[in-house]
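Participant: Next one to model:
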Amino acid sequence: MMQQSTIIIILLSLFFLTGCWDEQLLKDVALINSQAIDYDSENDTVKLTIALVSGNSNEKVPTNTTIVSAEGKSIRDGRTELDKKVGSELFASKNQVTMFSRKLAEKDIYAALDGNYRSPLSALTARLAVIEGEAEPILHAETENKPLISDYLRDLLISAEDTGAIPSVNLQNTLTTLYDDGQDIVMPRLKTVEQKAGAKLIGTALFSDRRMTGELNSEESIILLLLANSKKGAHRMTRKVQTDEVDPLYDYVTVDVENMKRKLRVKKNELGNFEVQIDLVLKMNANEYPGDDLYKRHVIKRLNTQLSEELTKEANIVLTKIKEANCDYLAIGRQVNAFYYSDWQNIKWKDVYPTIEMKANVDVEIIYHGIIN
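Facilitator: This next block holds a predicted model:
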């Protein structure tokens, strides 16, 4: 009798079960895997180019990409125009990379992101990048090792993040900073390789509020990440430490950062102006040095001194460049807000930041040099 009652209750409960109200079948939609956005200043329009994964139904893993473009007065308008060209409804839930032309980045980055933030189906982990020149051609790049351009671009950015060459920049962590008065963002910069043979990482784009206002090359980008206390990746660097007239290949040392300690201090001087001092201690691993003799103390001491002086010089150049771009990537504004709140309330930080004095000092110590000598 108990079993019959249980069965009856289960059967009656089935009438109260409902399906997913927002169910979308994959056969009814087209999934955007990457997108590139260009700006036409003459017509005041944006060009949205998307990469859709395509292939026949017998393929377990799609191996083809379809590229579609459309123009509109805004990003959402461009999506509407794309819907007219694609036979299925477009969804960005599987988007991996969103790229902006430099012209668009210098105008306003948020205008291109607003629609993504307002949609509950946007992929929050999609990487963001600025493309030198127009953004569309990079989606037409042909790569041998990756048949899908979206996978290639995603892996290119993620591998650079993992080695400490660029910061991790995605849709989610960018929104928080865009609305933060005390910090600015930076984004990876890419360019299309000649003959559409792929893409190349060329550094980072500096932003002030929502506009790109400057740039750093690849070596300077690593220095900026170290100043920002980024401990992800090896931050590999190659520097010239001597001059060999016989073979220049012996002039360079390549080092990885094994350990680091950063101290950032913000204070007011006797004139009431803000000053910033950054002290950076780097423990290095020399993983290539053809000059050899790393077992000798005086050689290690000389390399430590040379690298400390060179990186200190480079760090101060980077500080000058981010000030000129009015890009507060190091979140100095947050420090002022936290420890000098009354001053923060009475100043316009974007006017004060470029005038503050910022100095860096880098101390390098090579602690490892491989398994030889």
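Participant: CA only for contacts and neighbour counts going forward, please
Facilitator: Noted.
Participant: Around Val255, how many other residues sit close by?
Facilitator: Look at Val255: counted by other Cα atoms under 10 Å, it has 23 neighbours.
Participant: right, I mislabeled it, should have said His140
Facilitator: Using other Cα under 10 Å, His140 has 16 other residues around it.
Participant: Quick one: the strands in the protein, in order.
Facilitator: 29-40, 45-54, 64-72, 89-91, 97-101, 127-131, 186-192, 199-208, 211-216, 237-240, 252-268, 274-288, 357-368 (DSSP state E).
Participant: In TSV: these, plus distance to Leu307.
Facilitator: Listed next are the strands of the chain as TSV, based on distance: least, Cα to Cα, whole Å:
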stretch	distance to Leu307
strand 29-40	40
strand 45-54	44
strand 64-72	46
strand 89-91	50
strand 97-101	35
strand 127-131	31
strand 186-192	26
strand 199-208	21
strand 211-216	20
strand 237-240	8
strand 252-268	10
strand 274-288	10
strand 357-368	6
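Participant: Between these, which one is closest to Trp344.
Facilitator: Taking Cα to Cα, strand 274-288 is the member of those nearest to Trp344, at 11.2 Å.
Participant: Could I get the buried residue list for that closest one?
Facilitator: Using 16 or more other Cα atoms under 10 Å as the test for burial, strand 274-288 gives Phe274, Glu275, Ile278, Asp279, Leu280, Val281, Leu282, Lys283, Met284, Asn285, Ala286, Glu288.
Participant: Then stretch 363-373?
Facilitator: Using 16+ other Cα under 10 Å as the burial criterion, the residues of stretch 363-373 that qualify are Asp363, Val364, Glu365, Ile366, His369.
Participant: now swap in stretch 76-86 and tell me
Facilitator: Neighbour counts over stretch 76-86 (16+ other Cα under 10 Å) mark Arg76, Asp77, Gly78, Arg79, Thr80, Glu81, Leu82 as buried.
Participant: Spatially, which two of those residues are the most separated?
Facilitator: Within those, two members stand farthest from each other by Cα to Cα: Arg76 and Leu82, at 9.7 Å.
Participant: Common neighbours of those two, please.
Facilitator: When Cα atoms under 8 Å, 6 or more residues apart in numbering defines a contact, no residue borders Arg76 and Leu82 alike.
Participant: Leu48 reaches Ser74, doesn't it?
Facilitator: No: the criterion here is Cα atoms under 8 Å, and Leu48 misses it with Ser74 at 9.2 Å.
Participant: this one next, for a side-by-side:
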Amino acid sequence: MRRTSKRLIVFIFIPLLLTGCWDQRLLKEQKLIMLIGYDINPNGDIIANTSYPIGKGALENNNSSASSSRSTILTSSGRTALDTLLHADLNISERIDTSKVQAILFGEKMAKKGLYQELDNIYRNPKGALSAKVVIIEGEAADAIRLKQEEADINGQYYAEFLKSGEATGFFTDYNVQSVCPLLLKHTKDPLLPLLNVHYEKHRARSVGMALFDNEKMTGKLNIPESKMFLLLNGTKKQKVSFLVKTNQQGKETQKDFVVIEVITTRKKTKLAVKNDAASVNLSVKLQFRITEYPKNHLTNPLQLNQINKEIKNSLTKTAEKTIAKLQEANCDGFGIEEKIKANHHQLWEKKYKNAPLKEIPIKVDLQFELINTGIIN
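Facilitator: Next comes the predicted model:
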């Protein structure tokens, strides 16, 4: 009897010693925001369009227990990015939760004003969506948020998959909130972010290249071939990258005047030289490639192969030089050249190159090509 009483007392007091879930967030009390788009109006107010999933299926078909999701959009405005979300919270019954945001879209005007202030509240928040992709939209971000695409029920999921595909294809770099915010603060290396536009008629987004940044402000653009070239020069190519090259520089263009190559492997070497207190950079990249399309054929002829190889080198070298010129014009140090000068020649950096325009640093490019496969049994 006494033993039973002791056990009963222990069982009564043990639950009092358990901690419990003091920081729980019930899903039924939250609105999980999956996608945010920021724009700026003429008065300087921030316009936020937030997209979050709502259930359907049970409402449309009472005989079915299965339910799917679709997105709805909530628009709000405020003086800061967080202020817009606080205003949005006034219009829904649950609490807004941005911890699951998959992509943050910025309109072009907003990007030219600067990004860090809008990313600050997410970067500071311990539960912020640090893995959310950061994207620039030609025009307004609201257009991309309201896009009625058919490839995913949830818009946030659509853009997350879209960006993942573009990164794998070599269209743009892989930046999220966690990786881009230190660059916006450090000022010795600049980010290049995915640049998209919206096709309403086709109900889809489209990759158009990358947005160039000087510190936190957008200052220029690269098109798709230039974006691919930047990734090669920067040594960040992950997958095979294809280029369309024009072989006939004179006369009327025909289908036979183009060749498509696929870069298989790259070996990059960046050389920083300092002479007479003047820095210069040489970007040397060795590319191994194969020909994936050449309508003219005759690729078994050594003379023909040498001529094609020469034309490919000339064409892509021009693309590389144009890419570097655009980076210098936009003062976008995507290669982290100032960072290299700071690390290796600190006194010279303090004296001359701290926050110096990228135009003051000559950048030369040296592309070396090796054809390893013509697509024909050799």
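Participant: Compare Leu48 and Ser74 of structure 1 (neighbour count), which wins?
Facilitator: Between Leu48 of structure 1 and Ser74, counted using other Cα under 10 Å, Leu48 has the larger neighbour count: 27 against 18.
Participant: which residue packs closest to that one, ignoring adjacent ones?
Facilitator: Nearest residue to Leu48 of structure 1, sequence neighbours excluded (Cα to Cα, 6 or more residues apart in numbering): Ile37, at 4.8 Å.
Participant: For the aligned residue in structure 1 for Thr188 of structure 2, which non-adjacent residue is spatially closest?
Facilitator: Correspondence of Thr188 of structure 2 to structure 1, assessed by TM-score structural alignment: Gly182. The shortest distance from Gly182 of structure 1 to any non-neighbouring residue, by Cα to Cα, 6+ apart, is to Gly333 (3.9 Å).
Participant: who's in contact with the one you found?
Facilitator: Asp181, Gly182, Gln183, Trp349, Tyr353.
Participant: That one -> structure 2?
Facilitator: So, by TM-score structural alignment, Gly333 of structure 1 is matched to Glu338.
Participant: could you measure the counterpart of Ile317 of structure 1 in structure 2 against Lys352 of structure 2, distance?
Facilitator: By TM-score structural alignment, Ile317 of structure 1 lines up with Lys322 in structure 2. Going from Lys322 of structure 2 to Lys352 of structure 2 by Cα to Cα, to the nearest Å gives 26 Å.
Participant: which of the residues in the lengthiest helix in structure 1 are buried?
Facilitator: The longest helix of structure 1 (DSSP state H) is helix 297-324. In terms of neighbour count (16+ other Cα under 10 Å), helix 297-324 of structure 1 has its buried residues at 300, 303-304, 306-312, 314-323.
Participant: Over to stretch 92-111 of structure 2?
Facilitator: Buried, per 16+ other Cα under 10 Å, within stretch 92-111 of structure 2: 95-111.
Participant: Would you map the helices across the stretch 1-150 of structure 1?
Facilitator: For the stretch 1-150 of structure 1, applying DSSP state H, counting those that start in this stretch gives helices covering 2-13, 75-83, 102-105, 110-118, 149-162.
Participant: Please name whichever of those helices is nearest to Leu26 of structure 1.
Facilitator: Nearest of the helices of the stretch 1-150 of structure 1 to Leu26 of structure 1, taken as Cα to Cα: helix 75-83 at 16.0 Å.
Participant: and the angle from that closest one to strand 29-40?
Facilitator: Interaxial angle, helix 75-83 of structure 1 versus strand 29-40 (axes from the mean of the first three to the mean of the last three Cα atoms, to 10 degrees): 130 degrees.
Participant: which residues in structure 2 does helix 75-83 of structure 1 match up with?
Facilitator: The alignment of helix 75-83 of structure 1 onto structure 2 (TM-score structural alignment) spans residues 81-89.
Participant: how much does that stretch stray from structure 1?
Facilitator: Compared with structure 1 after fitting, stretch 81-89 of structure 2 deviates on average by 0.6 Å (mean Cα distance after the TM-score superposition for structure 1).
Participant: Just checking the distance from that stretch to the centre of its chain.
Facilitator: Counting by Cα atoms, centre = their mean, to the nearest Å, stretch 81-89 of structure 2 is centred 25 Å from the centre of its parent chain.
Participant: Please enumerate residues in contact with it?
Facilitator: Stretch 81-89 of structure 2 is contacted from outside by 38, 46-48, 74-78, 95-96, 117-119, 121, using Cα under 8 Å, 6+ apart.
Participant: among those residues, which ones are buried?
Facilitator: Buried among the contacts of stretch 81-89 of structure 2 (16+ other Cα under 10 Å): 38, 46-48, 74-78, 95-96, 118-119.
Participant: Could you measure from the residue mapped onto Met218 of structure 2 from structure 1 over to Pro188 of structure 1?
Facilitator: Using TM-score structural alignment as the criterion, Met218 of structure 2 maps onto Met212 of structure 1. Per Cα to Cα, Met212 of structure 1 is found 12 Å from Pro188 of structure 1.
Participant: Show me the common contact partners of the two, please.
Facilitator: In contact with both Met212 of structure 1 and Pro188: Ala205, using Cα under 8 Å, 6+ apart.
Participant: neighbour count winner among the two?
Facilitator: For Met212 of structure 1 versus Pro188, neighbours defined as other Cα under 10 Å are more numerous around Pro188 (29 against 25).
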